[in-house]
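K.L.:
Quick one: sequence and predicted model below, then my questions.
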Amino acid sequence: MGRIGVAKAVVILSGGLDSTTCMGIAQHAGYELFPITFDYGQRHRIELECAKKVAAHYGVRDHRIVSLDFLRQIGGSALTDDAIDVPTSGVSRDIPVTYVPGRNLLFLSIAASYAEVIEATAIYIGVNALDYSGYPDCRPEFIEGVQHVLRIGTKAGVEGRSMQIETPLLHWSKAEIIRNGLALNVPYELTTSCYQGGEEACGECDSCRLRLKGFAEAGARDPIPYRVSVG
């Protein structure tokens, strides 16, 4: 049950900077927030605890954590296979080894199932086509394709009830994401972006580098601790 007369939004919440910014944006838009977090055996498991803290910060009544251990079973990514090292040499424009096969497709499918049951009208996901253009499941054409499937493949869709995938960060730089988040008092101190999953962010993986660069370009200080700060 939600608040009477208030539209609901399912927010795919990883505990990272981008998804937490989506929480702030969805709240600012007036939605009642229903975050969903996926435990898919990722090596950066500290983000699960971050997601819990972010959900508590926003005072949500229902934070779902869904197990998708199959993604670790099949591996194929530096985030789910310990035999594949997380790269620390710099950001690549190619599809990186941190790409998790089918991850966002699964996330959106399950989020859509949840949204249909609770009659949410929006699904927020923090995909970004600028900083992560190497990921095929962070591109506009991917989101458009999934949106089409939801229109023709769900009861809500065929009955004409809106279930819109919201991607407010899609075309923003990391600095723009951070500036907008800071304006909404997004609690970045509760988040992590590191692929390594240590108590302190490594400062060397692609995700740390992009985050540090974004804060620098936004003229702000990143509030989380780093083991190494490479800029």
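P.N.:
Received the coordinates, thanks.

K.L.:
When you work out contacts or count neighbours from here on, use the C-alpha atoms and nothing else.
P.N.:
OK.

K.L.:
Longest helix in this protein, by number of residues?
P.N.:
helix 103-118 (DSSP state H).

K.L.:
just checking, what packs against that helix?
P.N.:
strand 8-12, strand 122-124, helix 140-153 (3 or more Cα pairs under 8 Å, 6 or more residues apart in numbering; DSSP states H and E).

K.L.:
Buried residues of that helix, list them for me.
P.N.:
Using 16 or more other Cα atoms under 10 Å as the test for burial, helix 103-118 gives 104, 107-108, 110-112, 114-116.

K.L.:
Likewise for stretch 152-165?
P.N.:
154, 156-157, 162-165.

K.L.:
List just the nearest of those residues to residue 58.
P.N.:
Ranked by distance to residue 58 (Cα to Cα), the buried residues of stretch 152-165 are led by residue 165 at 20.8 Å.

K.L.:
helix or strand for residue 179, which one?
P.N.:
Counting by DSSP states H and E, the element that carries residue 179 is helix 174-183.

K.L.:
which element follows that helix toward the C-terminus?
P.N.:
Criterion used, DSSP H and E; the element after helix 174-183 is helix 206-218.

K.L.:
can you list contacts of that next one?
P.N.:
With Cα atoms under 8 Å, 6 or more residues apart in numbering as the test, helix 206-218 has contacts from 87-88, 90-91, 131, 173-176, 178-179, 193-195, 201-203, 221-222, 229-231.

K.L.:
okay, the angle between that helix and helix 174-183?
P.N.:
70 degrees (axes from the mean of the first three to the mean of the last three Cα atoms, to 10 degrees).

K.L.:
How about the secondary structure of the closest residue to residue 139 other than its chain neighbours?
P.N.:
In this structure, residue 139 finds its nearest non-sequential neighbour in residue 129, 5.2 Å apart by Cα to Cα, 6 or more residues apart in numbering. Following DSSP: H, G, I helix; E, B strand; the rest coil, residue 129 is assigned to coil.

K.L.:
what about residue 182, neighbour count?
P.N.:
Around residue 182 there are 16 other residues, counting by other Cα atoms under 10 Å.

K.L.:
cool, residue 199 as well?
P.N.:
Neighbours around residue 199, by other Cα under 10 Å: 13.

K.L.:
Next up, the contacts around it.
P.N.:
So residue 199 contacts residue 46 (Cα under 8 Å, 6+ apart).

K.L.:
10 Å instead?
P.N.:
By Cα atoms under 10 Å, 6 or more residues apart in numbering, the contact list for residue 199 reads 44, 46, 192, 225-227.

K.L.:
Residue 9 now?
P.N.:
Neighbours of residue 9 in contact, by Cα under 10 Å, 6+ apart: 23, 26-27, 29-35, 111, 115, 118-124, 163-166.

K.L.:
Below is structure B, check it against A:
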Amino acid sequence: MESNKKAVVLLSGGADSTTCLAVAVKKYGAENVLALSAFYGQRHKREIESARMVAAFYGVDHKEADLSLAFSMSDCPLLAQSTHHIKHESYAEQLKELGGEGTVDTYVPFRNGLLLSYAAAVAVSVGAEAIYYGAHADDAAGRAYPDCTPEFAAYMNKAIFEGSGRTTHLEAPLINLNKAGVVKLGLELNTPYQFTWSCYEGGEKPCGTCGTCIDRAAAFEANGVKDPALED
């Protein structure tokens, strides 16, 4: 555990960011971790509600911000103002329709770039040496989410390090793991997946058929365990 050092974690309330939080808490201790969540204009607030529960579980400080104005001109179907419907098919199927490579409809324009810039400003303000975010290999595949690729993370790390006066840097501990690998790591860290929310729809229960639901179900199945968020 890194005593007297701090970390900032982008916490959406999903499985990936919660796993990142588990990694940071193990390294720095809950008292030295600040979780940041953002409302970016999404259709529902289930993610934010989950982030609050996860932060409470770990006992970390948790701050929320409204960054929705930055995406007010986007027609991404994840956003409340969008006229598009969320596709209920796997990412593999969506990439196939794009010819094997391209951004999927649920890519919110440069969202991670904005969130990481926000986190960098906070990190400098509170004296945190690291910023954690949960990009992983499945999101980067085919450049479905270009702000999740290793290239993006590397360039953002350089920008953050230089722009912060070389006081803080970016950590992407899941960047080389697929979703099954993320869940495997999370299970080893006793990550509270029962509190997390990944579904793009905001119902009482996950829809089970959107891209992220399909991805999540396959990841838990690959690890031979039932998703605790689906247990009665």
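P.N.:
It's in. What you see is a predicted model, and the numbers here were worked out from it, not measured in a lab.

K.L.:
if we can go back for a sec, going by distance to residue 66 of structure 1, which of the buried residues of stretch 152-165 of structure 1 wins?
P.N.:
Using Cα to Cα, the buried residues of stretch 152-165 of structure 1 come closest to residue 66 of structure 1 at residue 165, 19.3 Å.

K.L.:
and that closest one, what element?
P.N.:
Counting by DSSP H and E, residue 165 of structure 1 is part of strand 164-166.

K.L.:
and the lengthiest strand in structure 1, how far out from the chain's middle?
P.N.:
Ranked by residue count and defined by DSSP state E, the top strand of structure 1 is strand 32-39. With Cα atoms, centre = their mean, to the nearest Å as the basis, strand 32-39 of structure 1 stands 10 Å off its chain's centre.

K.L.:
ditto for stretch 154-173 of structure 2
P.N.:
The mean C-alpha position of stretch 154-173 of structure 2 is separated from the chain mean by 18 Å, Cα atoms, centre = their mean.

K.L.:
End to end on that stretch, go ahead and measure it.
P.N.:
Length of stretch 154-173 of structure 2, first residue to last, Cα to Cα, to the nearest Å: 12 Å.

K.L.:
How about stretch 30-46 of structure 1?
P.N.:
In stretch 30-46 of structure 1, first residue to last residue: 29 Å (Cα to Cα).

K.L.:
returning to that earlier point: corresponding residues in structure 2 for the longest helix of structure 1?
P.N.:
Using TM-score structural alignment, helix 103-118 of structure 1 lines up with residues 111-126 of structure 2.

K.L.:
mean deviation of the matching stretch from structure 1?
P.N.:
Mean deviation of stretch 111-126 of structure 2 relative to structure 1 after superposition (mean Cα distance after the TM-score superposition for structure 1): 0.3 Å.

K.L.:
Look up how far residue 117 of structure 1 lies from residue 138 of structure 1.
P.N.:
Counting by Cα to Cα, the gap from residue 138 of structure 1 to residue 117 of structure 1 is 25 Å.

K.L.:
ignore the last one, residue 88 of structure 1
P.N.:
Counting by Cα to Cα, the gap from residue 88 of structure 1 to residue 117 of structure 1 is 41 Å.

K.L.:
Repeat that for residue 4 of structure 1.
P.N.:
16 Å.

K.L.:
Give the burial count for whichever residue in structure 1 pairs up with residue 185 of structure 2, as a bare number.
P.N.:
By TM-score structural alignment, residue 185 of structure 2 lines up with residue 180 in structure 1. Per other Cα under 10 Å, the neighbour tally for residue 180 of structure 1 reads 18.

K.L.:
now residue 191 of structure 1
P.N.:
25.

K.L.:
so it makes contact with residue 57?
P.N.:
No - Residue 191 of structure 1 sits out of contact with residue 57 when judged by Cα atoms under 10 Å, with a separation of 11.4 Å.

K.L.:
what touches both of those two?
P.N.:
residue 51.

K.L.:
circling back to that earlier point, following the longest strand of structure 1 in sequence, what is the next regular element?
P.N.:
helix 46-57.

K.L.:
Name the residues of that next one that come out as buried.
P.N.:
46-48, 50-55.

K.L.:
swap in stretch 79-94 of structure 2?
P.N.:
79, 81-82, 86-88, 90-92, 94.

K.L.:
ok, residue 154 of structure 1 to residue 38 of structure 1 distance?
P.N.:
From residue 154 of structure 1 to residue 38 of structure 1 the distance is 22 Å (Cα to Cα).

K.L.:
what's the alignment partner in structure 2 of residue 204 of structure 1 in contact with, if anything?
P.N.:
For residue 204 of structure 1, the aligned residue in structure 2 is residue 209 (criterion: TM-score structural alignment). Residues in contact with residue 209 of structure 2 (Cα under 10 Å, 6+ apart) are 87-90, 199-201, 215, 217.

K.L.:
residue in structure 2 matching the residue nearest to residue 139 of structure 1?
P.N.:
In structure 2, residue 129 of structure 1 lands on residue 137 (TM-score structural alignment).

K.L.:
For residue 230 of structure 2, give me its contacts.
P.N.:
Counted by Cα under 10 Å, 6+ apart, residue 230 of structure 2 has contacts 193-194, 205-206, 217.

K.L.:
And it, what's its match in structure 1?
P.N.:
With TM-score structural alignment defining the correspondence, residue 230 of structure 2 maps onto residue 225 in structure 1.

K.L.:
Residue 196 of structure 2 now?
P.N.:
Per TM-score structural alignment, residue 196 of structure 2 is aligned with residue 191.

K.L.:
where does the longest helix of structure 1 sit relative to the chain's centre, distance-wise?
P.N.:
Using Cα atoms, centre = their mean, the offset of helix 103-118 of structure 1 from its chain centre is 13 Å.

K.L.:
repeat for stretch 194-210 of structure 1
P.N.:
Relative to the mean C-alpha coordinate of its chain, stretch 194-210 of structure 1 is positioned 16 Å out (Cα atoms, centre = their mean).

K.L.:
just to revisit the earlier point, return the residues in contact with the match of residue 185 of structure 2.
P.N.:
Neighbour list for residue 180 of structure 1: 21, 24-25, 169, 172, 174, 186, 218 [criterion: Cα under 10 Å, 6+ apart].
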